[in-house]
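Peer 1: after the sequence you'll find the predicted model.
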Amino acid sequence: MQAYYRRATAYAAILKPKDAVKDFKTCVKIDPSNKDAKLKLVECEKIVRQLAFFAAIEVGEEPSAAEGLDVDSMVVEAAYDGVRLEGKMTQEFIDDMMERFKNGKTIHKKYVYQIILAVKKLVYDEPTMVEVDIPEGVELTVCGDTHGQYFDLMELFRLNGTPSDKHWYLFNGDFVDRGSWSTEIALLLYANKWLRPKCFFINRGNHETDDMNRVYGFEGECKAKYNERVFKLFSESFSALPLATLVGKKYFVLHGGLFSDDNVTLDDIRKLDRHKQRQPGQSGLMMEMLWTDPQTEPGRGPSKRGVGMQFGPDVTKRFCEKNGLEAVIRSHEVRMAGYEEEHDGKCITGKLSSSSP
């Protein structure tokens, strides 16, 4: 009974409701008085019905949430006590926004729309794999999952320095969900991207996806602090984010990890049209880039997450040699020291927040 229940809960957590339904039904059959199993069975059956309904009515891409949104005509009330945004992002606005967020305030909805729409266009026009060379005298910091932990991010900036023309940042996915300040982090990262588009970079993570946002909190947070349209605009912007960044032609940075096929090259990633596939699904290059993990054993193995797979040091070595790389830099997993070098130094895992596995 307990084994079926644990497996059903795991299936539900990794967004496999059909499999969860089977195990919860077995639990209820074994113990008809188990109220918790009954409740979870009903919830999973509801999700399965919703998915079937959406699949049945899907006739094409739905219109953008920006359709009919007249941002220019929106009025910022005289009582608004923050810095005004006059058409383009400024450092003054970012500094004021950071303080507002620290004090539990939000920014005006007009500014939220402006930020998301501006950055959606910026990242949409970037390639699937952004290629960056670091000029002399410039430092680049790669930062893993922040997961809605705003004050962790503030501490990082305090210790490491805020974004500037001489201090570039690359945020490697999973900046939303789980924590209570996901909208604040997303807006702050986007504002910095808007201000310094060639000095500030954002990769997509497995939590910048609709399914994860529904389950792990970002959708609900957007609706509570702003409205449903804000979430939909964020969702559209997430699907436009690049999937990887190549730094100095030697360091391949992506959220998850490597591939189930040794023949995948950087050119395959360059050619990947992420705009045709908004969500990663259960297979393919996009899914593997967002979900896979390293393992200590050679070869490949099943994923502990139930999605993707795990890859060994030999896989990493072959990929680096084939593509002329020094190392793969990824996030997606907790490391107690904040980061860890694995696979003979060719796979580096770094993650800011420890709030999720």
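Peer 2: Sure thing, it's come through. Numbers count the residues shown, from 1 in each chain.
Peer 1: alpha carbons only for contacts and neighbour counts from here, please
Peer 2: OK.
Peer 1: residues in contact with Met89?
Peer 2: Remark: with contacts taken as CA atoms under 8 Å, 6 or more residues apart in numbering, Met89 is in contact with Ala191, Trp194, Leu195.
Peer 1: let's bring in a second one:
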Amino acid sequence: MDTEDFQQAEEFKQKGNDCFKHSKYQEASDFYTKAIDCHSTSPKAAPYYSNRAFCQLKLENYGLALEDSKTSIKLDPNFVKGYYREGSAYLALGKLEDARNSFKAAHKLQPKDTDINEKLKKLKQMIYEKEFLKSIEIQHTPLVIHPEDIIVEPSYNGPKLEEDNQEITAEWVLNLMNWMKDQKKLHKKYVWILIKRCNNILKQYKALIDLDYGQDEKLTVCGDIHGQYYDLLNIFSLNGNPSPSNPYLFNGDFVDRGSFSVECILTLIAWKVHNPNVIHFTRGNHESKNMNKMYGFEGEVIHKYDSKTMEFFSDFFQNLPLCYVLNKKVMVNHGGLFSNDGVTLEDIRAIDRYQEPPDTGLMTDLLWSDPVKQNGRHPSKRGISIGFGPDVAQKFLADNKLELLVRSHEMKENGYEIEADGKVITVFSAPNYCDQMGNKGAYIIFKGSDMKPDIKTFSAVEHPKVPPMAYSRNFLNLF
């Protein structure tokens, strides 16, 4: 890299750094790309790849982060940050042994670095825990919940359920929402009752559910809410509470990241138990044990309740359906489409969803895949599943006599994005994601008369000063 190219690259790098400081990660990534383009094969370009990898980690594009990290190491095998970013990407993908090997390589170069040593110590603990849990793992059997064994203290004055089968009215749910809005906990006994009753409803469903709405009926579809309880309350304030005339479908990722995930999921469960037809939900990639362990929900549940309650939530997540089809026209699922052609709605309906998401297959694609601008199928920017092009979407919809795919799974600046000539819509309902992205949220209203998407956007509202990831395990400070 000659002097002029290097100076130009450093200017782009500094602009990228400035954007990064203001949480403008995509803009920062674009500037680092310009720095790389000045001379992508010089060892001096290693920091640019590493910086871009850091942006991709922030954007949750872990596959791209891994690629950039590996390139920075290839350009400069002594560049410690390259190994650090590589280890972070592997950790985000749940590849703990690979992550430890990356940090070992960083340790070899800087053996006295206390941060690297701390990461290695935590990874050792995580690997031990993972191996221990695997050693005692048994084939899935539904957990039996016994709320009757729990004593409610006389001092508790929140919402109550005197009997397992007590009717849950709309007024009871609204009381619960207001109780939790004041950062008060629903008693564990009643949490268990709600989960138990909701499981009994969900077990009647297939992996794919057909919903049909009459000409004058409507359905609101929301995307990720990620533990942002006060933004969930705002959706109901703007669009009305769930009711037979105002039903909702929440498209996965109710938990993790935001530190009010318990409140989000309990609100949705309570409405579902009140009336199964006013709330529908699909499973997202964050409704899984690995993600909950890393991104805060497990820590939050244990902090607010205990590990047994977390077991019941994990079991509940396995009962969630994976996909809805609305009026035989619109398919709604969290991630996207499939690694191979020829998948039918009957194939989806037949998926055994009572499991943790596997590494590959139809279930994983439904939870993890993303649309891309180029035709064809491409390696996933996340490192899991695939990216599918407009032609893949159009063929799948045509083969299954559908008109539109609605999916979530990705933060969008305006809360939504329309792709594939209008055949794919991403909807994301967590505004100012993680208190730093500055994005809007969105939801979509479908009317039975035409099933055309009516997209509404909204901004974030204030919430109590509990930061995102407040209950996540400390190793996520890697990011």
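Peer 2: Thanks, I have the structure now. Please read these numbers as outputs of a predicted model, since none were measured by experiment.
Peer 1: got a TM-score for the two of them?
Peer 2: Overlay of the two chains. TM-score (TM-score structural alignment, normalised by the length of the first structure): 0.94; 352 aligned residues with a CA RMSD of 1.7 Å.
Peer 1: aligned counterpart of Lys110 of the first structure in the second structure, please.
Peer 2: Lys110 of the first structure maps onto Lys189 in the second structure when the alignment is built from TM-score structural alignment.
Peer 1: tell me, how many residues neighbour its match?
Peer 2: A count of neighbours around Lys189 of the second structure, defined by other CA atoms under 10 Å, yields 19.
Peer 1: for Ser237 of the second structure, same thing?
Peer 2: If you count neighbours by other CA under 10 Å, Ser237 of the second structure ends up with 10.
Peer 1: that's a helix at it, yeah?
Peer 2: Yes. With the criterion set as DSSP: H, G, I helix; E, B strand; the rest coil, the secondary structure at Ser237 of the second structure is a helix.
Peer 1: counterpart of it in the first structure?
Peer 2: Structural correspondence for Ser237 of the second structure with respect to the first structure (TM-score structural alignment): Arg158.
Peer 1: same check on Gly214 of the second structure?
Peer 2: Superposed on the first structure with TM-score structural alignment, Gly214 of the second structure falls opposite Pro135.
Peer 1: tell me which element that match falls in.
Peer 2: For Pro135 of the first structure, there is no host helix or strand (DSSP states H and E).
Peer 1: how far away is it from Leu170 of the first structure?
Peer 2: Distance of Pro135 of the first structure to Leu170 of the first structure, given as CA to CA, to the nearest Å: 15 Å.
Peer 1: try Lys250 of the first structure
Peer 2: Using CA to CA, which is the criterion applied here, Lys250 of the first structure is 15 Å from Leu170 of the first structure.
Peer 1: more crowded one of the two?
Peer 2: Leu170 (21 against 15).
Peer 1: ok but that one is inside a strand, no?
Peer 2: Yes. Assigned with three-state DSSP, Leu170 of the first structure falls within a strand.
Peer 1: my read: it touches Cys143, true?
Peer 2: Yes. Here Leu170 of the first structure reaches Cys143: they are 6.2 Å apart, a contact under CA atoms under 8 Å.
Peer 1: so who does the match of Lys110 of the first structure touch?
Peer 2: Contact analysis of Lys189 of the second structure by CA under 8 Å, 6+ apart lists Pro147, Glu148, Ile150, Ile151, Val152.
Peer 1: tell me who's in contact with the aligned partner of Val325 of the second structure in the first structure.
Peer 2: The pairwise alignment with the first structure assigns Val325 of the second structure to Leu246, based on TM-score structural alignment. Contact partners of Leu246 of the first structure, counting by CA under 8 Å, 6+ apart, are Met129, Val130, Glu131, Val132, Phe252, Val253.
Peer 1: name the element Leu246 of the first structure belongs to?
Peer 2: strand 244-247.
Peer 1: would you list every one of the helices in the stretch 151-300 of the second structure?
Peer 2: Listed from the start of the chain, the stretch 151-300 of the second structure has helices (DSSP state H, counting those that start in this stretch) covering 170-181, 188-202, 229-239, 261-274, 289-295, 297-304.
Peer 1: how close does the third one sit to the first structure?
Peer 2: Once the two are superposed, helix 229-239 of the second structure sits an average of 0.7 Å from its aligned residues in the first structure (mean CA distance after the TM-score superposition for the first structure).
Peer 1: ok, longest strand in the second structure?
Peer 2: When every strand of the second structure is counted residue by residue (DSSP state E), the longest turns out to be strand 441-447.
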